[in-house]
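S.K.: Output the structure for:
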Amino acid sequence: MRMSPPALPRRVAAEFIGTGALVAVIVGSGIRADSLSQDIGVRLLANATASALGLGLLIALIGPLSGAHFNPVVTLTEWWSRRPRLERGGREALAYIGAQLAGAVAGALLAEAMFGRAPGTWATESRAAPHLLLGEAVATAGLVLVVQGLRHIGRPALAPVAVAGYIAAAIWFTSSGSFANPAATVGRAFSDSFTGIAPASVPAFAAAQLLGMLLGMVLAGVLYGTDRGAGEPNPAEPRRTG
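M.R.: Below you'll find the model as predicted:
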């Protein structure tokens, strides 16, 4: 028997807390890496490792509550795919996205405060070059394909490892560093650090992420079909008839 999901306010709170914690890990590890080494490779390795570990743990802990989206791109694709927790429609998706955006900003400000920096300082790192936007579209498409692929093959329990592993890899193999998350992109604009992004670059980055989201959905459709159901039948569950 499938248990009823938690009430919407609790799920929204879970998305706020989870997204805030994730951005605090990303920004905080970037600040720490800045203080430990001037070698860009060392800093990237430290940030990628901490970000992937934090993401995997948060998905495992918060997934049973809200689905652990922490990302408007994931929320939109899951809403479109009619995930059970979002089956009531756009109202819940909008609530999730609002919580993610607020949580991301709060997480960045928390990380700044933890390291004795003045919270609210705008980032100055420009990330508007076309090749970076291409990298961000690719990174986001890959994330969507991983999330949708796990759903279609009936392996959502692998999400903590699979999603975290993909992000760790994409931080290295994409030119953009794989933000792949509009909420985290907004939050990172509030930190003038290794992981920051200048506010002027945020709209183009978000547009690249949305383009990547669409590409990821197309790729998932090509590979797995366009059925919005829960994927392959689970042998442990009876088939529906009629």
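S.K.: from here on, contacts and neighbour counts on C-alpha atoms
M.R.: OK.
S.K.: if I look at Thr226, how far off is Arg82?
M.R.: Distance, Thr226 to Arg82, using C-alpha to C-alpha, to the nearest Å: 12 Å.
S.K.: Quick one: classify the closest residue to Ser178 other than its chain neighbours as helix, strand or coil.
M.R.: With sequence-adjacent residues excluded and distances taken as C-alpha to C-alpha, 6 or more residues apart in numbering, Ser178 is closest to Ile171, at 4.9 Å. Three-state assignment for Ile171 (DSSP: H, G, I helix; E, B strand; the rest coil): helix.
S.K.: Tell me how far Ile171 lies from Ala220.
M.R.: Distance of Ile171 to Ala220, computed by C-alpha to C-alpha: 22 Å.
S.K.: Would you mind telling me which of the two has the busier surroundings?
M.R.: Ile171 (24 against 21; other C-alpha atoms under 10 Å).
S.K.: Test my guess that that one contacts Ala164.
M.R.: No. Between Ile171 and Ala164 there is no contact under C-alpha atoms under 8 Å: 10.7 Å.
S.K.: before we move on, back to that, quick one: which of Thr226 and Arg82 has more around it?
M.R.: Shown here are Thr226 and Arg82; by other C-alpha under 10 Å, Arg82 has more neighbours (16 against 12).
S.K.: need the contact list for the more buried one.
M.R.: By C-alpha atoms under 8 Å, 6 or more residues apart in numbering, Arg82 lies in contact with Arg228, Gly229.
S.K.: Check Val42 too.
M.R.: Ala33.
S.K.: Specify the local secondary structure of it.
M.R.: helix.
S.K.: Same check on Gln148?
M.R.: Per three-state DSSP, Gln148 ends up helix.
S.K.: For the comparison step, fold the sequence that follows:
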Amino acid sequence: MTIALPRRLLAEFTGTALLVTAVVGSGIMATDLSPDDVGLQLLQNSIATAFALGVLILMFGPVSGAHFNPVVSAADWLLGRRSGTGLSPRHLAGYVAAQVTGAIAGSVLANLMFDLSAVSFSGRDRSGGNLWLGEVVATAGLVLLIFALARSGRATVAPAAVGAYIGAAYWFTSSTSFANPAVTVGRAFTDTFAGIAPTSVPGFVVAQVVGLAVGVGLLAALYPDAGAAADQVVVPADDQATASRHP
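M.R.: The predicted structure follows:
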């Protein structure tokens, strides 16, 4: 059977919401458990995020591809245009809307679970050229990883590989690897460990778009026919679902 667009959008909304809930909730828990050790807080936050991301990809991948990220969805559309694969422009717009609203809902849910105000805009400034460079690196690497796995027929290991990459990138990038415009927007709605000030969001999003361009450029050089595998991102969906991806 084909997978209807509303089902895929629900999967993207729910998956992104739960991802942000994991990011924000584990950050709050980490500061409660280790109030005087920022390094330990980051370790706890990164481990929880990496594990949650892998599990969520397994849960929702067969329905929507488990993008949870406008950058991944945009790359899927960009790379699949010539091959007639990947997302159509209309479906891309739906995915992005579901991801952004889901990310905001995830922050609200985490705030409420820890008895905080449902919405409390972050005051944590995250601006500066070094942080933006970190986002370019993190985002480009994520795009390259996901589509290289799909092109080489290894999309089934994406849950573990993507989770591991994001967990590692928490530590080797200066920005702690947001690498996701939707998650960046969502994290502005919580004034906690994982938050980002609304004024810092545009710089991060621009850096992530640059990272998208760098990642797609590297894919074009290393895997010229990567677009042919766009329907396998992130986890292969029902083979017949491809038919519903185009009007």
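S.K.: Next, the TM-score between them, please.
M.R.: The TM-score (TM-score structural alignment, normalised by the length of the first structure) is 0.91; 228 aligned residues with a C-alpha RMSD of 1.6 Å.
S.K.: max-length helix in the first structure?
M.R.: If you go by DSSP state H, the first structure has its longest helix at helix 8-36.
S.K.: What range does it cover in the second structure?
M.R.: Alignment of helix 8-36 of the first structure against the second structure: residues 5-33, by TM-score structural alignment.
S.K.: Average offset of stretch 21-36 of the first structure relative to the second structure?
M.R.: Compared with the second structure after the fit, stretch 21-36 of the first structure shows a mean deviation of 0.4 Å (mean C-alpha distance after the TM-score superposition for the first structure).
S.K.: ok, and for that stretch, which residues are buried?
M.R.: Buried residues in stretch 21-36 of the first structure, counted by 16 or more other C-alpha atoms under 10 Å: 21-34.
S.K.: Give me the residues contacting stretch 208-225 of the second structure.
M.R.: Taking C-alpha under 8 Å, 6+ apart as the rule, stretch 208-225 of the second structure contacts 71, 75, 79, 135-144, 147-148, 151, 179-181, 226.
S.K.: Counting only helices, which of the residues you listed make the cut?
M.R.: In helices, defined here by DSSP H, the members of these are 71, 75, 79, 135-144, 147-148, 151, 181.
S.K.: Just tell me what Val214 of the second structure corresponds to in the first structure.
M.R.: Superposed on the first structure with TM-score structural alignment, Val214 of the second structure falls opposite Leu215.
S.K.: What helix or strand is that match located in?
M.R.: Take DSSP states H and E as the rule and Leu215 of the first structure turns out to sit in helix 202-224.
S.K.: How about that helix, which residues are buried there?
M.R.: For helix 202-224 of the first structure, the neighbour count (16+ other C-alpha under 10 Å) marks 202, 204-206, 208-221 as buried.
S.K.: Next: stretch 76-88 of the second structure.
M.R.: Neighbour-count burial for stretch 76-88 of the second structure flags Asp76, Trp77, Leu78, Leu79, Gly80, Arg81, Gly84, Thr85, Gly86, Leu87, Ser88 (criterion: 16+ other C-alpha under 10 Å).
S.K.: roughly how far apart are the residue of the second structure most remote from its centre and Gly186 of the second structure?
M.R.: Distance from the C-alpha centroid of the second structure, by C-alpha atoms, centre = their mean, peaks at Asp36 (29.1 Å). Distance of Asp36 of the second structure to Gly186 of the second structure, computed by C-alpha to C-alpha: 26 Å.
S.K.: And the most centrally placed residue in the second structure, how far from Asp76 of the second structure?
M.R.: For the second structure, the residue nearest the mean C-alpha position is Asn69 (3.7 Å; C-alpha atoms, centre = their mean). Separation of Asn69 of the second structure from Asp76 of the second structure (C-alpha to C-alpha): 11 Å.
S.K.: what's the answer for His67 of the second structure, then?
M.R.: Computed as C-alpha to C-alpha, the His67 of the second structure to Asp76 of the second structure distance reads 9 Å.
S.K.: what do you get for Asn180 of the second structure?
M.R.: Going from Asn180 of the second structure to Asp76 of the second structure by C-alpha to C-alpha gives 14 Å.
S.K.: swap in Thr49 of the second structure?
M.R.: From Thr49 of the second structure to Asp76 of the second structure the distance is 23 Å (C-alpha to C-alpha).
S.K.: What is the burial count for Val119 of the second structure?
M.R.: When neighbours are counted by other C-alpha under 10 Å, Val119 of the second structure registers 17.
S.K.: again, but for Leu134 of the first structure
M.R.: Neighbours around Leu134 of the first structure, by other C-alpha under 10 Å: 18.
S.K.: OK, contacts around it?
M.R.: Ala208.
S.K.: Is it in a helix, a strand, or coil?
M.R.: Going by three-state DSSP: Leu134 of the first structure is helix.
S.K.: what's the helix or strand for Asp190 of the first structure?
M.R.: Not Asp; residue 190 of the first structure is Phe. Here Phe190 of the first structure, judged by DSSP H and E, is contained in no helix and no strand.
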